[in-house]
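K.L.:
Predicted model and sequence follow; I will ask about them next.
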Amino acid sequence: MTARFNTLAEWLAWQESHHPSAIDLGLERVRIVAERLGVLSPKARVITVAGTNGKGSCVATLEALLSAAGKRFGAYTSPHFIRYNERVRLQGQPVSDAQLCDTFARIDEARGDISLTYFEFGTLAAMDIFNREPLDYWLLEVGLGGRLDAVNIVAPSVAVITSVAIDHEAWLGSTREVIGAEKAGICRADAPLICADSAPPESVRNQVEQLGCPALWWGKDFGVKDNTLWTSAGLKLSAAEVRLPLPSVAAAIQVCELEGCLPQAQLVKAIEAVQLTGRMQLLPVGDVSLLLDVAHNPAAAELLAAELKRRSFKPMPAIVAVMADKDLNGVLAPLIPWVSHWHCVLLADNPRAAQPEAVAAVLQQLQVSGDAITVGRTVTNAIDGLQQQDFAAQQALVFGSFFTVAEALSCCES
């Protein structure tokens, strides 16, 4: 069969409009295609990671630990910042355009007349690529929820829930209990659950009890105390130099300990070296060091504020743009003590983004002085503006959405 397209850009443009809706939760369609591709029973161990926040940090830590342990692995995460290839990685490196085009052609042939979403194409592509490699582990990050997410067509060997908070209410529900039930949908009776939420909803505990699956809970079986990470087997590790959110890092360590592949000799070096694009990422740009973080919901903003405190940052200018369907008050309020001046920016060609004036209005309702707010620039303009001011050796925070951070990264690349 001749491939429908020859380039990755063509495949992706077609996928964006191929299915009637961008999000279509449910497993029936994607499972049929997965069965035809032969990816439903991988030979590798599968670690599935769900959670409102912290999924990417957990997967990045797992990649570092498995690499240090000499394991072969593939990782699937979303969304991407600059290149689609970021979503599918082998040994930490993005796969090539050619690999993606080849697997998209196989999926296109296997699906017949079954329509797939952009995300379902990507999920099947990752699984197909991983299935053709001699891997020890598949690391699969849930895109939305868990129970009905395309990732959930493959049963995990270990399930991880990093956190449960309010986000994507239109799809997952408006309470932590309802959202928790969706995330706990990744659990299986014979697969351990690692839960890094400090106060998991009863719906998560109920699912574990109903399935009878073994579970390790934050604060009971593993956690952080006095800036020290500890695990169920008695491991203790200083968290002083950890760059990512501690619950996600601790969960990844606990997974590897459970799997018997914790790289004891290289553990400290591996953990301290873990970095993740857009998560507490420091990026030097001229005289200013940008601190990029994708915090885009209240729980993520609170976590970002806690990390700024833990790592002894001082108040700094912030470049912010948030999606209009988010809780603006909840996203902005936790960061007020850490921001000296707010640059409310406009995201180019993004109809979902809140107008800068709306963000500024919420800040003023939160008692931020108008003198501490600048409205209407783009991300690039704001970064250029900081360069022209006397901010030598200082830092500036960029946060509010994946799109905000992506624009900052694109600006820095160019």
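P.N.:
Arrived safely, thanks for sending.

K.L.:
C-alpha only now, for contacts and for neighbours.
P.N.:
OK.

K.L.:
In the host helix or strand of L100, which residues are buried?
P.N.:
In this assignment (DSSP states H and E), L100 forms part of helix 97-111. Of all the residues in helix 97-111, those buried under the rule 16 or more other C-alpha atoms under 10 Å are L100, C101, D102, T103, F104, A105, R106, I107, D108, E109, A110, R111.

K.L.:
Quick check: what element follows it along the chain?
P.N.:
With secondary structure assigned by DSSP H and E, helix 97-111 is succeeded by helix 118-131.

K.L.:
which residues of the stretch 251-400 of the chain fall in strands?
P.N.:
Counting by DSSP state E, counting those that start in this stretch, the stretch 251-400 of the chain forms strands over residues 281-285, 288-292, 316-320, 339-346, 373-378, 394-399, given from the N-terminal end onward.

K.L.:
Just the element for the residue nearest the centre of the chain, please.
P.N.:
In the chain, the residue lying closest to the centroid (C-alpha atoms, centre = their mean) is G56, at 3.4 Å. In this assignment (DSSP H and E), G56 forms part of helix 55-68.

K.L.:
Name the residues of the helix or strand just after that helix that are buried.
P.N.:
Remark: after helix 55-68, the chain's next helix or strand is strand 73-76, criterion DSSP H and E. By neighbour count, with 16+ other C-alpha under 10 Å as the criterion, the buried positions of strand 73-76 are F73, G74, A75, Y76.

K.L.:
ok, now stretch 128-137?
P.N.:
Buried, per 16+ other C-alpha under 10 Å, within stretch 128-137: D128, I129, F130, N131, L135, D136, Y137.

K.L.:
so how far is L27 from the closest residue to the first one other than its chain neighbours?
P.N.:
If I follow you right, that is D128. The shortest distance from D128 to any non-neighbouring residue, by C-alpha to C-alpha, 6 or more residues apart in numbering, is to V39 (6.2 Å). V39 is 14 Å from L27, where distance means C-alpha to C-alpha, to the nearest Å.

K.L.:
quick one: which of these two has more around it?
P.N.:
For V39 against L27, the residue with the higher neighbour count under other C-alpha atoms under 10 Å is V39, and the figures read 21 against 16.

K.L.:
surely the more buried one meets A126?
P.N.:
No. Because the distance of 9.9 Å does not satisfy C-alpha atoms under 8 Å, V39 is recorded as not touching A126.

K.L.:
next up, a second structure to put side by side with the first:
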Amino acid sequence: MHTAAARSDVILDRLMALHPKVIDLTLDRMRRLLDDLGNPEQRLPPVVHVAGTNGKGSTLAMIRAGLEAGSGQVHAYTSPHLAWFHERIRLAGKVISEDTLAALLDECEGANGGKPITFFEITTAAAFLAFARTEADWTLLEVGLGGRLDATNVMTPRVSVITPVSIDHQQYLGDTLAEIAGEKAGIIKRQVPCIVGPQEEVALDVIEAQLARTGAPASIYGQHWHVWVERDRLVFQDERGLLDLPMPALRGPHQVQNAGTALAVLRELGVDEAGCEAAMTGAIWPARMQKLARGPIVDAADGAEVFLDGGHNPAAGQVIAATLSDMPARETHVVCGMLNTKDVAGFLRPLARSAKSLTAVSIPGEANTLDARTTADAARSVGFEAFTAASALEAVQRIAETAPKSRILICGSLYLAGRILRENG
């Protein structure tokens, strides 16, 4: 992929320059381009459209595992990518090939004719073209940002999904939870069934008002379906009955709620119990408490377990801490690199209770990286014993020497996670 990806990389770099604003939420440019491309969004296999703040990717991964278990062919569109842009587009279960991607981007660039368009819009149009031209049973679309004016919100899905909504991206979506929930609820379509994951009351009120306005049949957590853990099994109940399933393969107590949302979607789509079980056991979502199995970092760890997580906001810090406390007791050391745009202390504060030390690193090749010393200072301010290292590899080597057989968690940024996966994936 290193050299083969060159052609699509060149086109992607060029597309970045077509619109000076990084994000500008409107559907006008998207609709114009799709018209010029012959409206591929109207020819997609049945769509599951997923919005929300937390858990979109994990929920989508479980839905995909459930649908594929019944030998279903599934397209999937997710963002951001970790190691390679190609990860964003899965055609009938396989990551899009370099040749196919480059040809589609060329076609979209030609159709756009140099008019203003955002990077996300033109790459979403390329994904729609790919999905419309490749046979499959289902299309899974993850919203990029918000919902109402997101580039994916141009088709009528078979089912809409809203995972938990929290405060994020206020500069684009509004300052209050109610405003943000209103943007997410913008994916709800007239008469299209909508599955709603666990929500704070303020968000749920807004979502329920939109459901009432559109007459969309609703299946809401706590009202129409429930999920809980009993004797290390996951139990799901809805109006169709009870499912007794293995715990989700994705780690962490928060995955129970994501699993419930995925199961509610699969039941709506008529998936049988075997498919629902596969959704629990077969889902893979990289850089979510992912245990690394090979590569230079695993070799350097010399028997210590190495986990990778791309979470980077205070909510993610709480989720990672809860996941660590759920795992078998083991001395834990953190390797952390973060961007200078994030709430570093807010992310690290919950982790300080779960880990013995933190080694801070800069994120290589990232203009907005926080320097290691600043991250280490923030870590000390919330109670960590903190060090710095020149690289994640050096940090892991040092921890392995002083604390053999420990657990090492590399975290703080999707950019750092992507680099680690490129080198150890």
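P.N.:
Yep, that arrived. Being a predicted model, the structure only gives us computed values, none of them experimental.

K.L.:
TM-score them against each other, please.
P.N.:
Aligned and superposed, the two chains score 0.91 in TM-score terms (TM-score structural alignment, normalised by the length of structure 1); 404 aligned residues with a C-alpha RMSD of 2.2 Å.

K.L.:
Taking the buried residues of stretch 128-137 of structure 1, tell me the two that lie furthest apart.
P.N.:
In terms of C-alpha to C-alpha, these reach their longest pairwise distance at D128 and D136, which sit 14.9 Å apart.

K.L.:
List the buried residues in stretch 257-271 of structure 2.
P.N.:
Burial within stretch 257-271 of structure 2, assessed by neighbour count using 16+ other C-alpha under 10 Å, is assigned to Q257, N258, A259, G260, T261, A262, L263, A264, V265, L266, E268, V271.

K.L.:
now, which of those lie within helices?
P.N.:
Counting by DSSP state H, the part of these found in helices is Q257, N258, A259, G260, T261, A262, L263, A264, V265, L266, E268.

K.L.:
and which of those is nearest L67 of structure 2?
P.N.:
Distance ranking of those against L67 of structure 2, using C-alpha to C-alpha, places L266 first at 7.6 Å.

K.L.:
Tell me how far the alignment partner in structure 1 of the closest one lies from P317 of structure 1.
P.N.:
The alignment partner of L266 of structure 2 in structure 1, by TM-score structural alignment, is C256. Distance, C256 of structure 1 to P317 of structure 1, by C-alpha to C-alpha: 38 Å.

K.L.:
Check R279 of structure 1 too.
P.N.:
Separation of R279 of structure 1 from P317 of structure 1 (C-alpha to C-alpha) stands at 17 Å.

K.L.:
do E272 of structure 1 as well
P.N.:
Using C-alpha to C-alpha, we find E272 of structure 1 at a distance of 27 Å from P317 of structure 1.

K.L.:
The two: which has the busier surroundings?
P.N.:
For E272 of structure 1 versus P317, neighbours defined as other C-alpha under 10 Å are more numerous around P317 (21 against 16).

K.L.:
and the more buried one, what pairs with it in structure 2?
P.N.:
Aligned against structure 2 - with TM-score structural alignment as the criterion - P317 of structure 1 pairs with H333.

K.L.:
thinking E135 of structure 2 is in contact with V74, fair?
P.N.:
No. Applying C-alpha under 8 Å, one finds E135 of structure 2 not in contact with V74, separated by 9.1 Å.

K.L.:
Give me the common contacts of those two.
P.N.:
Taking C-alpha atoms under 8 Å, 6 or more residues apart in numbering as the contact definition, E135 of structure 2 and V74 share the neighbouring residues A92.

K.L.:
Could I get the full set of strands for the stretch 151-300 of structure 2?
P.N.:
Taking DSSP E, counting those that start in this stretch as the criterion, the stretch 151-300 of structure 2 carries its strands at 159-162, 194-196, 218-220, 225-230, 233-238, 241-245, 290-291.

K.L.:
contact partners of the first one?
P.N.:
It stands for strand 159-162 of structure 2. Residues beyond strand 159-162 of structure 2 that count as contacts (C-alpha under 8 Å, 6+ apart) turn out to be 47-52, 184-185, 187-189, 192-197, 265.

K.L.:
With stretch 234-248 of structure 2 instead?
P.N.:
Residues beyond stretch 234-248 of structure 2 that count as contacts (C-alpha under 8 Å, 6+ apart) turn out to be 224-229, 232-233, 255-256, 259-260, 263-264, 273, 276-277, 279-281, 283.

K.L.:
Buried subset of those, written for PyMOL?
P.N.:
Buried members of these, defined by 16+ other C-alpha under 10 Å, are picked up in PyMOL with:
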select buried, resi 225+226+227+255+256+259+260+263+264+273+276+277+279+280+281+283
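
K.L.:
Any idea how many residues pack against L335 of structure 1?
P.N.:
By other C-alpha under 10 Å, neighbour count at L335 of structure 1 equals 20.

K.L.:
separation between the aligned residue in structure 2 for it and S325 of structure 2?
P.N.:
Structural alignment (TM-score structural alignment) places L335 of structure 1 against L351 in structure 2. Distance of L351 of structure 2 to S325 of structure 2, given as C-alpha to C-alpha: 10 Å.

K.L.:
cool, L25 of structure 2 as well?
P.N.:
Counting by C-alpha to C-alpha, the gap between L25 of structure 2 and S325 of structure 2 amounts to 39 Å.

K.L.:
do the same with G270 of structure 2
P.N.:
The spacing between G270 of structure 2 and S325 of structure 2, counted by C-alpha to C-alpha, is 36 Å.

K.L.:
before we move on, what about L339 of structure 2?
P.N.:
Relative to S325 of structure 2, L339 of structure 2 is positioned 26 Å away (C-alpha to C-alpha).

K.L.:
Can you pick out the residue with more neighbours from these two?
P.N.:
L339 (22 against 16).

K.L.:
Wait, the more buried one touches L370, no?
P.N.:
Yes. Here L339 of structure 2 lies in contact with L370, judged by C-alpha under 8 Å, at a distance of 5.1 Å.

K.L.:
before we move on, back to that, turn the strands of the stretch 151-300 of structure 2 into a markdown table, including distance to D175 of structure 2.
P.N.:
Supplementary listing: the strands of the stretch 151-300 of structure 2 in a markdown table, determined by distance: least, C-alpha to C-alpha, whole Å:
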| stretch | distance to D175 of structure 2 |
| --- | --- |
| strand 159-162 | 19 |
| strand 194-196 | 22 |
| strand 218-220 | 25 |
| strand 225-230 | 30 |
| strand 233-238 | 34 |
| strand 241-245 | 39 |
| strand 290-291 | 33 |
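
K.L.:
Ok, which of those strands comes nearest F384 of structure 2?
P.N.:
In this view, those are compared for proximity to F384 of structure 2 by C-alpha to C-alpha, and strand 290-291 is the closest at 23.1 Å.

K.L.:
and that closest one, which stretch of structure 1?
P.N.:
Mapped onto structure 1 using TM-score structural alignment, strand 290-291 of structure 2 covers residues 281-282.
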